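K.L.:
this one's structure only:
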């Protein structure tokens, strides 16, 4: 449970920094996402999930 809270906290920090330091960049990125077809957005989401699992697996393998 502690690792889940740690991961969630890190996500909130990174997301918060993005919105605090570059809000106009976030606006442009959201607009670019709106222009992508739904299937492409699904593929990007799936690739993010797979990448996250690979990173977690790799961190687990090296002892984190």
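P.N.:
Arrived safely. These numbers were taken from a predicted model, which means no experiment stands behind them.

K.L.:
going forward, measure contacts between C-alpha atoms and count neighbours the same way
P.N.:
Will do.

K.L.:
so the spatially most central residue of the chain is in which element?
P.N.:
Centrality entry for the chain: nearest residue to the mean C-alpha point is residue 48, 6.8 Å, by CA atoms, centre = their mean. With secondary structure defined by DSSP states H and E, residue 48 is part of helix 38-61.

K.L.:
also this one, for the comparison:
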């Protein structure tokens, strides 16, 4: 079980690193825009990301 968790974590880090590697200016601009969001907007984006990931996991697994 731990092996699968670490594999998933590794893949997440690989995907997270693709955008700053390939398009650092776009990545920086995106994060500058996000820093101007209100707390509620950031929480909503986090919740949406969490629910999308959980749904995708359920559908795939």
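P.N.:
Great, that's in hand. None of the values given here were measured: they were computed from a predicted structure.

K.L.:
one step back: which position in structure 2 pairs with the residue nearest to the centre of structure 1?
P.N.:
The alignment partner of residue 48 of structure 1 in structure 2, by TM-score structural alignment, is residue 49.

K.L.:
what separation is there between residue 30 of structure 1 and residue 24 of structure 1?
P.N.:
10 Å (CA to CA, to the nearest Å).

K.L.:
if we can go back for a sec, and the helix holding residue 48 of structure 1, how far from the chain's centre?
P.N.:
9 Å (CA atoms, centre = their mean, to the nearest Å).

K.L.:
what's it in contact with?
P.N.:
residue 33 (CA atoms under 8 Å, 6 or more residues apart in numbering).

K.L.:
try stretch 16-26 of structure 2
P.N.:
Stretch 16-26 of structure 2 is touched from outside by 27, 28, with contacts defined as CA under 8 Å, 6+ apart.

K.L.:
that stretch: how far from the chain's middle?
P.N.:
13 Å.

K.L.:
now stretch 45-64 of structure 1
P.N.:
The answer for stretch 45-64 of structure 1 is 12 Å, by CA atoms, centre = their mean.

K.L.:
before we move on, what about stretch 17-33 of structure 1?
P.N.:
Here the centre of stretch 17-33 of structure 1 is set off from its chain's centre by 13 Å, with CA atoms, centre = their mean.

K.L.:
right, I'll call it a day here.
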